[in-house]
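Asks: Next input, structure requested:
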Amino acid sequence: MLASRSRSDHLGDMTKTLFCFGLGYTARALVRSLDDGWRCIGTSRGEDSAKVPPGVEMHQWPGRRPSLDGVTHLLISAGPSEAGDPVLADFREEIAARADKFDWVGYLSTTAVYGDRNGGWVDENTGVAPSSVRGDLRVAAERGWQSIPGLPLHIFRLAGIYGPGRGPFSKVRAGTARRIVKPGQVFSRIHVDDIAQVLRASIAQLRPGAVYNLCDDDPAPPQDVIGLAAELLGLPLPAEVPFDEAGMSAMARSFYGENKRVRNDLIKSELGVKLLYPSYREGLRALLKVETEALERKSDAWF
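Replies: Reported below is the predicted structural model:
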């Protein structure tokens, strides 16, 4: 039976089963990009079924406990809470017992683990130094996964994610977008399709224990992104709003409390990745085309 074989027994097998804890926006992008040789399973808290890619077996979790029998590839995109990592809480013992049955395990983390660097550069060799609660939780989760012996773990530290349905255009169209300016502030970001291609490249080139930063080539001020979105839509440039006068929520302000530039050299040199969208400029142009076509179809279900 597939579930009883060791990792080396099925490395060349055509039967590949991906189990996604948390079939959210990023995991769905990966699933859609895989070829027909994959069986895909995912969990959801009860998300809109219209967003689930065809052919994916879904389980409501938390709820009924899903089986990991036959799973060869495991993606964890469910984020931690103050109670800890939910997957480790429910499945650590089972995953540890099956560690040698998995070909690849991917954990989606965040660049928040690096904390605030006053605009300086970080790479995978930079020590973690979280400066926010969400960063603390991610560091704890990473260490929890790293503590499982023999697990072929690959950690992916994601910058700000954008893509279809998650870009600036809807707010710019609605007139609610603001160009909030904090001098010197930049954010790194990455298109969801580039996340998917990095994950596929990692699956094809295993290196258990690897940590990768996932971001584009151009950390940029957030007001520049909004400005380009308005330009592409042919709409007036939203007025600049000083950060101290923006009246942002505590959560939104916390993101501005971290200022760093993230390097992505390793995904290129080790995995051979060529970014589809090396900056927000290419990404927004492609995104506008996709979203415009979706509006014309009156459908955004796949976002």
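
Asks: CA only for contacts and neighbour counts going forward, please
Replies: Will do.

Asks: Can you give me the end-to-end span of stretch 208-221?
Replies: Taking Cα to Cα, to the nearest Å, stretch 208-221 runs 35 Å from one end to the other.

Asks: Show me how far it is from its chain's centre.
Replies: 11 Å (Cα atoms, centre = their mean, to the nearest Å).

Asks: so who does Ile104 touch?
Replies: Not Ile; residue 104 is Trp. Counting by Cα atoms under 8 Å, 6 or more residues apart in numbering, Trp104 touches 72-74, 152-154, 203, 206, 208.

Asks: rerun at 7 Å
Replies: Neighbouring residues of Trp104 by Cα atoms under 7 Å, 6 or more residues apart in numbering: 72-74, 152-153, 203.

Asks: mind listing which of the residues you listed are in strands?
Replies: If you go by DSSP state E, those have 73-74, 153 in strands.

Asks: ranges for the helices of the stretch 101-250 of the chain?
Replies: Here the stretch 101-250 of the chain has its helices, by DSSP state H, counting those that start in this stretch, at 133-146, 169-174, 192-204, 222-233, 250-256.

Asks: any idea which of these is most buried?
Replies: helix 192-204 (a mean of 20; mean count of other Cα atoms under 10 Å).

Asks: one more, for comparison:
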Amino acid sequence: MSRLFAFGLGFSAQALAARLARQGWGIAGTARDAAKAGQLKARGYAAVRFAGEPGNQELVTELQGATHLLHSIPPGPGGDPVLAHYRDDLAKLGSLQWIGYLSTVGVYGDQQGQWCDEDTAPTPNSARTEARVAAEQAWLAFGTETGVPVQVFRLAGIYGPGRSVFDKLRAGTARRINKDGQVFSRIHVEDIASVLEASIARPRAGAIYNVADDEPAAPGDVVAHAAKMIGMTPPPEVEFAEADLTPMARSFYEGSRRIGNQLIKSELGVTLRYPTYREGLASLFPEHQSQARLKEKL
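Replies: The predicted structure is shown next:
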């Protein structure tokens, strides 16, 4: 039986896991704390608490029989925690047929608004994205050494049910930061799952794929569009230089780039269900209409 093990069975991994579970796959993975592991178990998944530490024998036990491995845990100060502590255990598995490493388009750094594809050389502009590039290379090298096909997926900004600009608008945390020429690429979580499914069906060792929709856009445009959909006044624009942002939030504005996605279409045959943020937000709109009606009744 096919069995997926996900290091970091979170938002993106669960979208894939739900599809595979419906096809009869076994699903196992890790969560950072016991509460989240318990939630995964309630969904019928085998879950192990893992926060990057070595010597987790429960984890090693659950790895046995895994045919497909998905990794979404970001590297830490010591590099990739999985390869750092469980490289030998993974190398000994004779069952693995596919490994997917979820990275970020942030590895391209600042492209000054230009388009970049998988042939564009990474130019990381922070310690965080430098660590990502190193982790990508380490996993590709692991695939070469073991003969297991490793694929790297560079994800654009992820959104989906329960994690979208609608949620930020209703929570009062949405902001419209204006920075001249700034654009971001995005991807709906279900389109991520489609790309991963397509790669599982046709693995290519050493492949790197950009996973983004068709229309990079200024973040303020997306906020304004979503606000209009739910009848809210959009938050006022704030100039980037005057915005009070956390260091993490500010780092996201240090690079402007448009992410090309042709390879997932030409090689994997993927047709995006949500080719722009408009279709993606439209798919999430009924969810927020239901929330609004519930609040009115209360």
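
Asks: on that earlier part again, can you add distance to Arg117 of the first structure and give the helices of the stretch 101-250 of the first structure back as CSV?
Replies: Listed next are the helices of the stretch 101-250 of the first structure as CSV, based on distance: least, Cα to Cα, whole Å:
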stretch, distance to Arg117 of the first structure
helix 133-146, 13
helix 169-174, 29
helix 192-204, 24
helix 222-233, 17
helix 250-256, 12
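
Asks: element containing whatever residue of the second structure lines up with Ser33 of the first structure, please.
Replies: Using TM-score structural alignment, the partner of Ser33 of the first structure in the second structure is Arg19. Per DSSP states H and E, Arg19 of the second structure falls inside helix 11-22.

Asks: Looking at the second structure, name the residue matched to Asn264 of the first structure.
Replies: Per TM-score structural alignment, Asn264 of the first structure is aligned with Asn261.

Asks: if I look at that match, how far off is Tyr209 of the second structure?
Replies: Asn261 of the second structure is 8 Å from Tyr209 of the second structure, by Cα to Cα.

Asks: Give me the more crowded residue out of these two.
Replies: A count of neighbours by other Cα atoms under 10 Å puts Tyr209 above the other of Asn261 of the second structure and Tyr209, at 26 against 18.

Asks: which residue lines up with that one in the first structure?
Replies: Tyr209 of the second structure maps onto Tyr212 in the first structure when the alignment is built from TM-score structural alignment.

Asks: Report the aligned residue range of the first structure for stretch 108-115 of the second structure.
Replies: On the first structure, the counterpart of stretch 108-115 of the second structure by TM-score structural alignment is residues 114-121.

Asks: wait, I meant stretch 185-199 of the second structure
Replies: Against the first structure, stretch 185-199 of the second structure falls on residues 188-202 (TM-score structural alignment).

Asks: pretty sure Arg49 of the second structure contacts Thr30?
Replies: Yes - assessed by Cα atoms under 7 Å, Arg49 of the second structure is found in contact with Thr30 at 5.5 Å.

Asks: all strands in the stretch 1-150 of the first structure, in order from the N-terminus.
Replies: 16-21, 38-44, 57-60, 73-76, 104-110, 121-122 (DSSP state E, counting those that start in this stretch).
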